[in-house]
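Chemist: missing the sequence, but the structure's below:
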């Protein structure tokens, strides 16, 4: 529909659904009757001999007639159109000549004579398309139509189908080596006497058939297949056509092992590559893609990281090379080894670290680079024992080798004193049998202090006096009574009999006591400062956990918190004199109110009664203004009220527990009818 313009602004019209109905009558004045099924824009009528008929078209929208067309008149005389005989369907080959029409092509009726012929479609006709029986050489199957006119001007149409057949060997194809490809076009159906004949150059014994339309082949080299198709020609004889198709197997990459050789890398190696150079025409995909920088190139960077070993290790990668739909697969192994001589530290001890590559059979070799120390055991393992290094530092080197790759690392053992530490593990930290709850509550653990070792148990430990402990040798012992004593632990080395050091610890001091502290649970409003602890006690230290920085100071006994949502604050209180601790948690509870507590704005047509607010909340009081006729009253959470004009109502809601106050407004808009 065209646009309408109102004051220069275009407006689209509503689409009107229209339908058509053709009617006929034997008189221009009617009566008119609907023609069944004649509901399209155009209509082609059929007429009985000698009957003049009148036609018109109605345009409707189902409810009414929108328009009526002018009347068309078809006057029919008594003459009879010519009789057509174009002959049967013709089957022929591409490039062959075909004679159209019958014998004769048409005859006149009622004494009429044929005046002219006109063949279509346009093309080359011999002698021309006005001949009764022209010859043609169509390139595709064609329906020829002849218009025959007699001397009375009556006309008839006739049609003749010429089927043009040609051999179809199919499109040239590439195939994967050993993969079957089907050549040729679909078989021609319903044509009796049709034959197919295939030949191949070079000869291909893989052809599934040589006398069918579509043989299956899988050549090992580029091969040209020739199809000769022979059909019977309408009217007698045969004709033949040929077509060729070439099938080319896709060759594999020139490099036989295109994924490359198996490779081993030192951990943290930044120049770790797998694969070989790209070959023209191929795309590549690595799988799995773990630890690879790219998975769609021929040569990719291997990135296992510098901390954890890859899993699995070695890892097997598959590289698929793809060309013209054909896939070729190769594989390679990538493995990672490490030389980790361990952390610098005093001896005697083990140097090195545990083997993290159990599935790789690498070799380990330790040598002393410099210094007075020495090995005290095997030198071909991941971890080996060394002596103390009195008089100067000793440097040891670890060399690890596998698959042509070598990694090295050094460790230094300096001259140090002898230190043994005693750690206390107890509910309240201090070494007191009575304060911590009695049996099995206090564990003492001895550890080599400045002597680095991944396994402190390689040292020997003895405890004295031999009373009040669960054992008197070994790293770990428990207090078994509440008697005040001082214990001494002596640490020795299996690598150096002359090596030992001691440490003492005082236990069960009757003057010790547990800190007394209780954190507060506080209910408050959002954003209000509240205290959560207790007054300071001399001799105590305080440590609050506050990752979000809600407290003013985490080392105070009674810090203040400002939060907008409920939070927990754990605290650790330490008696500095005894080392005994107390733990507690403060809980700050925020009691808020819902947004829009006065309710949503209201619109109404004319005056009426509306309900304000929301459902009542526990421990909350309400006060509505301005003064009006609230029902039941202006202290209800959701009163009803008559409204005659647009008015804003104000609500003050107060939490009686926390004192929190919220003010909100709801507007009632009254529209005049």
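Modeler: Yep, that arrived. Quick caveat, the model's predicted, so the values are computed rather than measured.

Chemist: When you work out contacts or count neighbours from here on, use the C-alpha atoms and nothing else.
Modeler: Will do.

Chemist: tally of neighbours for residue 336?
Modeler: Neighbour count for residue 336, taken as other C-alpha atoms under 10 Å: 22.

Chemist: Kindly apply the preceding question to residue 541 instead.
Modeler: Neighbour count for residue 541, taken as other C-alpha under 10 Å: 17.

Chemist: Isn't it up against residue 582?
Modeler: No: here residue 541 lies out of contact with residue 582, judged by C-alpha atoms under 8 Å, at a distance of 10.5 Å.

Chemist: joint contacts of the two?
Modeler: Both residue 541 and residue 582 are in contact with 573, 574, where contact means C-alpha atoms under 8 Å, 6 or more residues apart in numbering.

Chemist: which SSE is the nearest residue to residue 366 once chain neighbours are set aside in?
Modeler: Closest residue to residue 366 apart from its sequence neighbours, by C-alpha to C-alpha, 6 or more residues apart in numbering: residue 398 at 4.6 Å. For residue 398, the element it lies in under DSSP states H and E is strand 394-402.

Chemist: Beyond that strand, next helix or strand please.
Modeler: Defined by DSSP H and E, the subsequent element after strand 394-402 is strand 405-413.

Chemist: From the contact counts, what lies against the very next helix or strand once past that following strand?
Modeler: Sequence-wise, the next helix or strand downstream of strand 405-413 (DSSP H and E) is strand 420-425. Counting contacts by 3 or more C-alpha pairs under 8 Å, 6 or more residues apart in numbering; DSSP states H and E, strand 420-425 packs against strand 443-448, strand 500-507.

Chemist: relative to strand 405-413, how tilted is the strand holding residue 398?
Modeler: Orientation check (axes from the mean of the first three to the mean of the last three C-alpha atoms, to 10 degrees): strand 394-402 against strand 405-413 gives 160 degrees.

Chemist: which helices and strands sit right next to strand 394-402?
Modeler: Short answer (3+ C-alpha pairs under 8 Å, 6+ apart): strand 394-402 packs on strand 363-370, strand 405-413.

Chemist: closest one to residue 116 among those strands?
Modeler: strand 405-413 (96.8 Å; C-alpha to C-alpha).

Chemist: helices or strands up against that closest one?
Modeler: Strand 405-413 packs on strand 263-266, strand 394-402, going by 3+ C-alpha pairs under 8 Å, 6+ apart.

Chemist: Now mean neighbour count and distance to residue 299 too, for the ones you listed, in TSV please.
Modeler: Formatted as TSV, the helices and strands packed on strand 405-413 follow (neighbours: other C-alpha atoms under 10 Å; distance: least, C-alpha to C-alpha, whole Å):
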stretch	mean neighbour count	distance to residue 299
strand 263-266	20	13
strand 394-402	21	22
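
Chemist: another one to put next to it:
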């Protein structure tokens, strides 16, 4: 069939000349097909691996039947191309031959074809038996490796709970992990590849049981022979095993008790291992350490007998055991109750029992203890009182008592040394000692008391024998007040001194104090000073005393009376010293002037001259020659002056006015005011004489001109007045213009400023609240001015008078205002012929409306002009045709729109 088709295709390629032949062949096609020979194609020989599939033959052709032999491993032996799956259990390749027989169904023809299949043996793959393992168990899978084979075990999420050490080994090791409460299984795959390239995939099922845990419990510490529990409570289904079993109550329970001895001196530690097994045979282990401490030892200690207050050692000679702590009870009298052999000191006689507790403290456990007791006897101790009242000090050859306690039966007494002691064997006696030196002599005496039991006590006292002191207050003296003299004589070594009274003395404890004389009376004052001299360290026991008379003449005082303030230097002034004693002379001194009369007496006349400083002093001398301290009187010159410099209305307010002035003196300046030329002056306030200005806020400067005067009263009561100053009152009026370029006229008038000569007046204007600008300067004789109205809706004016002197003074007027409507107005006819008359469309006051817009239209409605901020310049275009035009004027600042017409005439 295929051969026929190929030939027919060849005929097609031969062109039109063969067309008839093609038709003929097509006519004969049915007969040729029925007579086609049978063809069998079994396919090419091949190699496959054991267990691998392969397709035989080729596609089927209609009209033929197919049969394969043998049928082993074929999925269908009666089709043209079946699939064969073959196995080779041997160790070497096996060849399988298959024969295909093709039979024509119409002709009965047959054909055969054979194909050889070489089946290579597959690798040996054995993952081992299925496994059931415990969580945490490490186990091996697979079988020993075959040389030349390669192995691949799976890894990844599909094997969760299993970790492998090497996935490319024939016998790798897995570690199972199951933190859950239920078992799980994993299909573990093994792919084995032989040297011939064939591979095999086999499966191993691994079941992982849940994890179990062993709780041996915390480490324990215990004393030798003391039971202690280890482990934790048992869980159902578990078995327990402890190792070793030494000292355990049972090695097969979950929480046995452990009891051990320790004959040594150091802690003995035993590690116990607990193995827990569940019903599946899974096990877990844990360990705990039991540390057994040796028993504590409290050594026996001998009894102690000692005198009260005497120290003795408890447990003397015993050596402490390392690791053992000691505690004595009670702790009374012990140097340290926490050592084995403390020192004991008790003051109270009696019988006592002290208990020693020795402890070995296991870490985290209860201490191991042992005790022993020691009897203690404290014998009474005698009391020696050498100085019940403290140290003894007395003067040479005096007698003083020693001791002070009564003798007790059975007690002997002894004083050491016995020098000067009346009875050296008595607890209470007296002592007498000499001192021929100039310094105190001190000796320590000791009294020893001894009991029949041999207990002793001692006491000491310091005995000081002081020499008798020598005091010399020195000779009598007579002094003037304010002068000084020295009392007494040079100091003796080791002496202390005290003077009484201490009045006037620089140091009442010095041997030679300095006395400064004072006498508040008018008669001589006689004082007696007493000196007490005492050797060092003897206190007041052996003082020496002396006295001295001091006469102090009466003191003088020069107190000057007279005027302390000068207002007029042309007149002489009288001064005197009051209460002058008879026979007193005076010495006067003048600053800033000269003495006219009275030198040497209590009353003088002084003439002062112009200057900068003034003063007067006097010194008095008594008949005994005592001079007073200089008496002084400070004098000041206060010439009063007041000058009014300027009176000006404040630029910011017509109700505030500032007065500038200069003044001198100590009294305040009084400011007086009146409406110019009307009534009397009245006070409106005061200012300090050191100030330079005063502000009057109770005025209406727009309605009135004011006159001001300043008054100043000097220190002597004379009143001085300044010259007058009159403020400027400005008045403004406006006359409206006729329109167009005539905006109107403003007339300003004001009164003449009084206070300083005026050289000129300066006229200022502010438009609509803007910064004022200087408009004009006029001579000082001019009091009126006319101005064109100019621009603006509101205009404020102010006049300032300027003086001729340098620096110039200025005095401002009130602020006067005028207002304008500034209406917008247009004209209906323009004649743009170049004669400068009515050539353009003029809009009156248009410049006062910034942002305006002018639009002009022809009579047919066509816009011919559009301008913002119109400049009064439309109509100059030479091409502008005569005729009627309409305009639209918008004034944004005024919020209005105007419409109208204008005619252009040429």
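Modeler: That came through fine. Quick caveat: nothing in here was measured; it's all calculated off a predicted structure.

Chemist: Quick check: TM-score for this pair?
Modeler: After superposition, the two chains reach a TM-score (TM-score structural alignment, normalised by the length of structure 1) of 0.30; 265 aligned residues with a C-alpha RMSD of 5.8 Å.

Chemist: Could you say which one of the helices and strands packed on strand 405-413 of structure 1 comes nearest to residue 669 of structure 1?
Modeler: Closest among those, using C-alpha to C-alpha: strand 263-266, at 77.7 Å.

Chemist: Skip ahead from that closest one and say which helix or strand is next.
Modeler: strand 273-275.

Chemist: counting contacts, what elements does that next one pack onto?
Modeler: Using 3+ C-alpha pairs under 8 Å, 6+ apart: strand 273-275 of structure 1 touches strand 299-301.

Chemist: list the buried ones in the strand it packs on?
Modeler: For strand 299-301 of structure 1, the neighbour count (16 or more other C-alpha atoms under 10 Å) marks 299, 300, 301 as buried.

Chemist: what's around residue 11 of structure 1, how many residues?
Modeler: Neighbour tally, residue 11 of structure 1, other C-alpha under 10 Å: 11.

Chemist: which residue packs closest to it, ignoring adjacent ones?
Modeler: residue 4 (5.1 Å).

Chemist: Do I have it right that residue 867 of structure 2 meets residue 888?
Modeler: No: using C-alpha under 8 Å, residue 867 of structure 2 is not in contact with residue 888; the gap is 10.9 Å.

Chemist: Overlap in contacts, the two.
Modeler: By C-alpha under 8 Å, 6+ apart, residue 867 of structure 2 and residue 888 have these common neighbours: 854, 855.

Chemist: what number of residues lie near the nearest residue to residue 575 of structure 1 once chain neighbours are set aside?
Modeler: Spatial nearest neighbour of residue 575 of structure 1, chain neighbours left out: residue 540 (4.8 Å); criterion: C-alpha to C-alpha, 6+ apart. Under the neighbour criterion other C-alpha under 10 Å, residue 540 of structure 1 is assigned a count of 18.

Chemist: Same question for residue 686 of structure 2.
Modeler: 15.

Chemist: what does residue 500 of structure 1 give?
Modeler: The local packing of residue 500 of structure 1 (other C-alpha under 10 Å) involves 16 other residues.

Chemist: For it, which non-adjacent residue is spatially closest?
Modeler: Spatial nearest neighbour of residue 500 of structure 1, excluding adjacent residues (C-alpha to C-alpha, 6+ apart): residue 492 at 4.5 Å.

Chemist: quick one: the one you found and residue 501 touch, right?
Modeler: Yes: under the criterion of C-alpha under 8 Å, residue 492 of structure 1 makes contact with residue 501 at 6.9 Å.

Chemist: Those two: who's more crowded?
Modeler: More crowded of residue 492 of structure 1 and residue 501, by other C-alpha under 10 Å: residue 492, with 21 against 15.

Chemist: in stretch 19-26 of structure 1, what's buried?
Modeler: By neighbour count on 16+ other C-alpha under 10 Å, the buried set for stretch 19-26 of structure 1 is 20, 21, 22, 23, 24, 25.

Chemist: Skipping adjacent residues, who's closest to the fifth one in space?
Modeler: The spatial neighbour of residue 24 of structure 1 that comes closest, neighbours along the chain excluded (C-alpha to C-alpha, 6+ apart), is residue 55 at 4.6 Å.

Chemist: ok, the one you found touching residue 33?
Modeler: No: contact criterion C-alpha under 8 Å: residue 55 of structure 1 and residue 33 do not qualify, at 9.7 Å.

Chemist: roughly how far apart are residue 544 of structure 1 and residue 421 of structure 1?
Modeler: 28 Å (C-alpha to C-alpha, to the nearest Å).

Chemist: Ok, residue 625 of structure 1 next?
Modeler: 73 Å.

Chemist: same question, residue 106 of structure 1
Modeler: In terms of C-alpha to C-alpha, residue 106 of structure 1 sits 124 Å off from residue 421 of structure 1.

Chemist: Likewise for residue 286 of structure 1?
Modeler: From residue 286 of structure 1 over to residue 421 of structure 1 the distance is 53 Å, taken as C-alpha to C-alpha.

Chemist: Mind checking which of these two has more residues around it?
Modeler: A side-by-side neighbour count of residue 286 of structure 1 and residue 421, using other C-alpha under 10 Å, places residue 286 first with 24 against 17.

Chemist: helix or strand for the more buried one, which one?
Modeler: strand 283-287.

Chemist: Make JSON lines out of the helices and strands packed on strand 405-413 of structure 1 and add distance to residue 385 of structure 1.
Modeler: Below are those laid out as JSON lines (distance: least, C-alpha to C-alpha, whole Å):
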{"stretch": "strand 263-266", "distance to residue 385 of structure 1": "24"}
{"stretch": "strand 394-402", "distance to residue 385 of structure 1": "11"}
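
Chemist: Looking at those, which is nearest to residue 621 of structure 1?
Modeler: Nearest to residue 621 of structure 1, of all these, is strand 263-266, at 72.9 Å by C-alpha to C-alpha.

Chemist: by contact count, what packs against the closest one?
Modeler: strand 326-337, strand 405-413.

Chemist: Could you rerun that using 6 Å?
Modeler: strand 326-337 (3 or more C-alpha pairs under 6 Å, 6 or more residues apart in numbering; DSSP states H and E).

Chemist: Give the next helix or strand downstream of the strand it packs on.
Modeler: Heading C-terminal from strand 326-337 of structure 1 (DSSP H and E), you reach strand 349-352.
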